[in-house]
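> Sequence first, then the predicted structure, then my questions.
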Amino acid sequence: MAFHFVGIGGAGMSALARWLRHKGARISGSDLVESPILDALRKIGVDAYAAHDANRMGQPDWVVVSDAIHPDNPEVIEALRREIPIWRRSQLMGWLLRDYKVIAIAGTHGKSTTTAMTATILEAAGYDPTVLIGADVPLPAPWQGNLRLGNSEWAVVEACEAYESFLDIRPYLALITNIEPDHLDYHGTFERLLKSFANFSKHVPREGYLVACGDSHGVREMVKMLHGIGGHERPPILYGLGSHNDLRAEITARPPTYTEFRVHNSHWLSDAEPTLRIPVLGEHNVQNALGATCIALLLGVPVAVIRDALAHFRGVKRRQEIVGEAMSITVVDDYAHHPTEIRAALSALRQRFPNRRLVVVYQPHLYSRTRDQLHGLIESLAAADFAVITDIYPAREQPIPGVSAALIADGLLERDCPPTLYVPIKEQIPSRLIPHLQPNDVVVVMGAGDIEKIAPLLLRRLEARGQARRLTVAVLMGGDSPERDVSLLSGLRVMQALNPDKYHAVAVDPALLTGKEGYWGLQELLTQERPDVAFIALHGRHGEDGAVQGLLELLGIPYTGSGVLPSALAMNKYIAKMVFREVGLTTPNALLLSDAEDESLERVQRRLRLPVIVKPNQGGSTLGAMRVFAWDALPRALRKAFAYDAHALVEELIEGVEVSVPVLGVREPYALPPVEIAPKSGYYDFHAKYVPGETEEIVPARLPSEILELLQQTAVTAHLALGCRGMSRVDMIVRETTPYVLEVNTIPGLTPTSLLPRSAEAAGLSFGELVERILSDALEEV
């Protein structure tokens, strides 16, 4: 038979696909995006692809649809058109389990862990069960992630209440971990949810068992409802921490690495009261282990086997999972997404990491859950020492007006504790969070969506900042500005200077859609593994104006130089002049023109004095610039400037000593020695700037020491006024004792004739050391 899975990348769907493939069925399937799960399925012969495409479905006998798939999916529509039978995932699972004695684990929280614990005990006891779990289990074959294919009559499965999918299962033994308001987008009310659990409980045959956690208020309400509607003849067996339960746990030890508890039992079990130890933390995990123990005891598993199996329990993925540690900061990944789960997870992490600051990065799951659980989410997250809230993971839902993750952040901010950041784009979380982290922090990345992707990114960023490994540096060069060739020279020189023992350099040309000849293009930058840092050597448009900086921030890649706004301000010479004057700096008088009409020419003649210099308002490298000594030359100069930019800056030409002062540093920027520029031609044009030997660069400038000090102070003031960081080069003219600020260049050239490297060399920094300093500043700013 042939099965086609719509949404095959989901945990439950992929497990069933593997199971059917193991049985010899022909399997195909689609998902919204590519993922490692699709790659793994292809390796076992599954035709898995992304995105959904009705033309690739083939000729299946059955189509299996995830509950997360909308009815307007093109493959679902095609299956209906062809009248191919359609099953829900739960219907297929029920069909596959029809010949098994099924142990079904249901409940709002703890299903995956309880299922894994139960399977671990039964495997140790020789039951050889088939197991399906909603999370991966880190165990070798016969485990395949969240699937274990056994050879016995027993099956242990996670049964979900969402969309009442658990009603497609006929369990021999059912366990309910707890019942709380959740999935109300489907059930509507808590009472209807309770009724759904009661109907699930009624599926247990008279010779079977119903087990439930009596600590849960929802479970106790469901039991009352079950009695009222004539449910299971045998009363449910209750377990938990409370004294009213049939099987009760008393916690006896809570050290950082395990939890120990004694089991007290009633008349229906033996008189022994064993002490058990689990290598996971929190009262909720004691409840989970007690539920698994109850099942095992009902099946006659010896206590010694239970004790040994639980002591060696390996856990499940994304449950307090340690991702790694860097710079004395531990990064943890956790699936908690409901207020109760968040409280339990944070409590367990407090036990595991006593006296350490707990930083929570939380991604809400579903608009409806955020709306229904808003108060509880705020209250539970308030237990953190620092919180970061990112946007809602919608899964199967469309946005709901008035519902936003910002409501959670606002609720926390109104409490004044914990300190809270709202970062809508999750890829920006590492750069926004790291400046707030402290040594010995524990960062837990939390949620049921795709927030788990941020944990390794954060860890990589911390490793990069601590230089804990060889870093990948994307050197951005080329681009689409008139200064492309200069940019390529700068970029290639940077790549040559990077120490190959510390850095892996990748050349990136953003002007290319796809890479070629040793360069990445935009496509590779967007799709390949993110580099640790970008070294921007792009000059002119789209390199210095904030455009590429904005792209890198969206991608969450730290970069050298200034941010979006400082770059845009510095690139706009006219606006930069206004900022300089606000902080008391002197600049030449200037006008901004967008045309060369007579009215504009007359305005220039009324407001400015000859000589003037005309240049593109946004540009660099002196391209398009022209000096004007007679008014009749002004129209030609404007036409030349307009060839490079829509606006031209007409500025009074100040006669004096031309100097350039580089600035470095992030926290406390400092100026390097001023460079005096003395072109042989008397004019610092493009030729004089970039042709070796055409200009004499004198470091330090031949000016009195007090003027040199004033130039350095002026450069730092201009740098800070625009909000620059990392590096800049401030160009000035000194007339007598007054420095006139011309512009700030946020991406100074790094060619053999460029001024920043010359000044750095005079200050004792080799070119390699300068590149290293610029990279270090970029990582420090993260």
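Perfect, I can see it now.
> Please make it C-alpha for all contacts and neighbour counts, starting now.
Fine.
> Packing partners of the strand or helix carrying residue 641?
Using DSSP states H and E, residue 641 sits in helix 634-642. The helices and strands touching helix 634-642, judged by 3 or more C-alpha pairs under 8 Å, 6 or more residues apart in numbering; DSSP states H and E, are strand 612-616, strand 626-628, strand 648-652.
> Tell me, how many residues neighbour the residue nearest to residue 625 when sequence neighbours are not counted?
Leaving aside its sequence neighbours, residue 625 sits nearest to residue 615 (C-alpha to C-alpha, 6 or more residues apart in numbering; 4.1 Å). For residue 615, the count of nearby residues is 27 (other C-alpha atoms under 10 Å).
> can you check residue 602 too?
12.
> If you count neighbours, what's buried in the helix holding residue 641?
The neighbour-count check on helix 634-642 (16 or more other C-alpha atoms under 10 Å) flags 634, 635, 637, 638, 640, 641, 642 as buried.
> of all those, which comes closest to residue 580?
Nearest to residue 580 among the buried residues of helix 634-642: residue 641, at 23.2 Å, using C-alpha to C-alpha.
> Tell me how far the closest one lies from residue 62.
67 Å (C-alpha to C-alpha, to the nearest Å).
> thinking again about what came up before, reformat the helices and strands packed on helix 634-642 as TSV; add distance to residue 103.
Output for these, formatted as TSV (distance: least, C-alpha to C-alpha, whole Å):
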stretch	distance to residue 103
strand 612-616	75
strand 626-628	84
strand 648-652	77
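> From residue 711, how far out is residue 538?
27 Å.
> For residue 473, which residues are in contact?
Each residue near residue 473 by C-alpha atoms under 8 Å, 6 or more residues apart in numbering is listed here: 503, 504, 505, 506, 531, 532, 533, 534, 535.
> Who are the contact partners of the residue nearest to residue 625?
Here residue 615 is in contact with 622, 623, 624, 625, 626, 637, 638, 641, 648, 649, 650 (criterion: C-alpha under 8 Å, 6+ apart).
> Use this one as the comparison:
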Amino acid sequence: MKKNIAIIMGGYSSEVAISIKSGNVVYKHLNKEKYNPYRIHILNDGWFYVDDNELQYLVNKHDFSVEIEGNKITFDCVFNAIHGAPGENGVILAYFDLLGIKHTSAPFYQMALTFNKRDTLSVLQKYEIPTATSVYLNKGNSVNPDEIVAKVGLPCFVKPNNAGSSFGISKVYEAHKLYDAIDKAYQEDDEILIESFLEGTEVSVGVIEYKGELLVLPITEIVSENDFFDYEAKYEGKSQEITPARITTEEENKVKAIAKKVYTALNMSGFSRSEYILVNGEPHFLEMNTVPGLTEESILPQQASEAGITLTELFDNAIQNQLN
């Protein structure tokens, strides 16, 4: 008997359009002979099942069900394609746990932890994972540019602590420009992170549970046409994403080893894609994405393809990991 799969997409953050694109790709590639997939839009103005004719049906939040022409539809598993809140930060996953509905992401605590950049860095420092030097600020804190520069140097990056897709990020070259960069980051989040600039090769690597084993996917090298891997570089073709990365075998082995160590240390499950900068051949952790882009052009699907895994196989595996 076919399983009913809710593909949740959208969300409450600036990443809503990207998430819907990812969710539609999951819907397109999910094996229709095994599953009945349902596109569920989780939006600020409501939760809706959207059919192939773009007709909307309200989701009953009491039990996460949908009524279609008098038939009540419940779900065997939820495929999480929400970038940002409330999918990537774990909030909606806690709701599914309360309802006893399985989902393709890590447990809600791990999702919340990894969505919070500074908390993730704090945990990983205990495992001696190299990272950039950081300064943390909360909205309302006083800002002393000279003290910040003395710690992290210039240039530096100013980032929202809880956000994705490079929204709100600035690369700052002069101390007096920190104020504008901080204001920009606060538009996305009330907590921000200011990090030292790491000079080196940027790489991205996916780690997933595949057929019962922890699998480190082929590594992607990021070459941005812009000053850094910003929104334009990620989504508007202003970068080269080279898979496999043009790095030495020794560097590749180091990245794979640290990627697996990070995944295990954070007690992750499901999808992950982490970013590193190779500084003098040593990988420095930047951040982890637990709901990475899932379009045909996105990095993790590129890596899966290089490993001989189709999107249909990738998505099926994520669901089967939970159903089994």
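Great, that's in hand. Treat the numbers as computed from the prediction; the structure is a model and nothing was measured.
> Quick check: the alignment partner in structure 2 of the residue nearest to residue 625 of structure 1 vs residue 291 of structure 2, distance?
Residue pairing (TM-score structural alignment): residue 615 of structure 1 is matched to residue 159 of structure 2. For residue 159 of structure 2, the distance to residue 291 of structure 2 equals 19 Å [C-alpha to C-alpha].
> Residue 106 of structure 2 now?
The value you get for residue 106 of structure 2 to residue 291 of structure 2, if C-alpha to C-alpha is used, is 10 Å.
> shared neighbours, the two?
residue 271.
> who's more crowded, these two?
residue 291 (26 against 20).
> what about stretch 512-520 of structure 1, how long is it end to end?
So stretch 512-520 of structure 1: terminal residues 8 Å apart, C-alpha to C-alpha.
> Now that stretch: buried residues?
512, 515, 519, 520.
> hang on, isn't the first one packed against residue 522?
Yes - at 6.2 Å, residue 512 of structure 1 and residue 522 qualify as touching, with contact defined as C-alpha atoms under 8 Å.
> contact partners of stretch 656-663 of structure 1?
669-678, 701, 711-712, 715-716, 719, 726-736, 755-756, 759.
> Narrow those to those in strands?
Secondary structure from DSSP state E places 670-671, 675-678, 726-735 of the contacts of stretch 656-663 of structure 1 in strands.
> Show the buried residues in those residues.
Here, 16+ other C-alpha under 10 Å leaves 670-671, 675-678, 726-734 buried among those.
> from these, which is closest to residue 201 of structure 1?
residue 726 (63.8 Å).
> distance of that closest one from residue 372 of structure 1?
Per C-alpha to C-alpha, residue 726 of structure 1 is found 45 Å from residue 372 of structure 1.
> contacting residues for the residue sitting nearest the centre point of structure 2?
For structure 2, residue 289 is the residue whose C-alpha lies nearest the centre (C-alpha atoms, centre = their mean; 2.7 Å). Going by C-alpha under 8 Å, 6+ apart, residue 289 of structure 2 touches 114, 115, 272, 273, 274.
> just residue 597 of structure 1 next, same as before
Counting by C-alpha under 8 Å, 6+ apart, residue 597 of structure 1 makes contact with nothing.
> In structure 2, what stretch matches the helix holding residue 641 of structure 1?
By TM-score structural alignment, helix 634-642 of structure 1 lines up with residues 178-186 in structure 2.
> what's the average distance of the matching stretch to structure 1?
Mean deviation of stretch 178-186 of structure 2 relative to structure 1 after superposition (mean C-alpha distance after the TM-score superposition for structure 1): 0.4 Å.
> what residue of structure 2 takes the place of residue 498 of structure 1?
Alignment note (TM-score structural alignment): residue 498 of structure 1 maps to residue 30 of structure 2.
> residue boundaries of the helices in the stretch 101-250 of structure 2?
108-115, 117-125, 145-152, 178-186, 231-235, 249-265 (DSSP state H, counting those that start in this stretch).
> Which stretch among these is buried most, on average?
helix 108-115 (a mean of 21; mean count of other C-alpha atoms under 10 Å).
> Give me the mean distance between that helix and structure 1.
Mean for helix 108-115 of structure 2 is 0.6 Å (mean C-alpha distance after the TM-score superposition for structure 1).
> which helices and strands sit right next to that helix?
helix 91-99, helix 117-125, strand 282-289.
> What's the average distance for the first one when superposed on structure 1?
When you say that, I think you mean helix 91-99 of structure 2. With mean C-alpha distance after the TM-score superposition for structure 1, helix 91-99 of structure 2 averages 0.8 Å from its match.
> Need the contact partners of that helix.
Under C-alpha under 8 Å, 6+ apart, the answer for helix 91-99 of structure 2 is 63, 85, 86, 87, 102, 103, 105, 107, 108, 112.
> Now, of the residues you listed, which are buried?
Among the contacts of helix 91-99 of structure 2, those buried by neighbour count (16+ other C-alpha under 10 Å) are 85, 86, 87, 102, 103, 105, 107, 108, 112.
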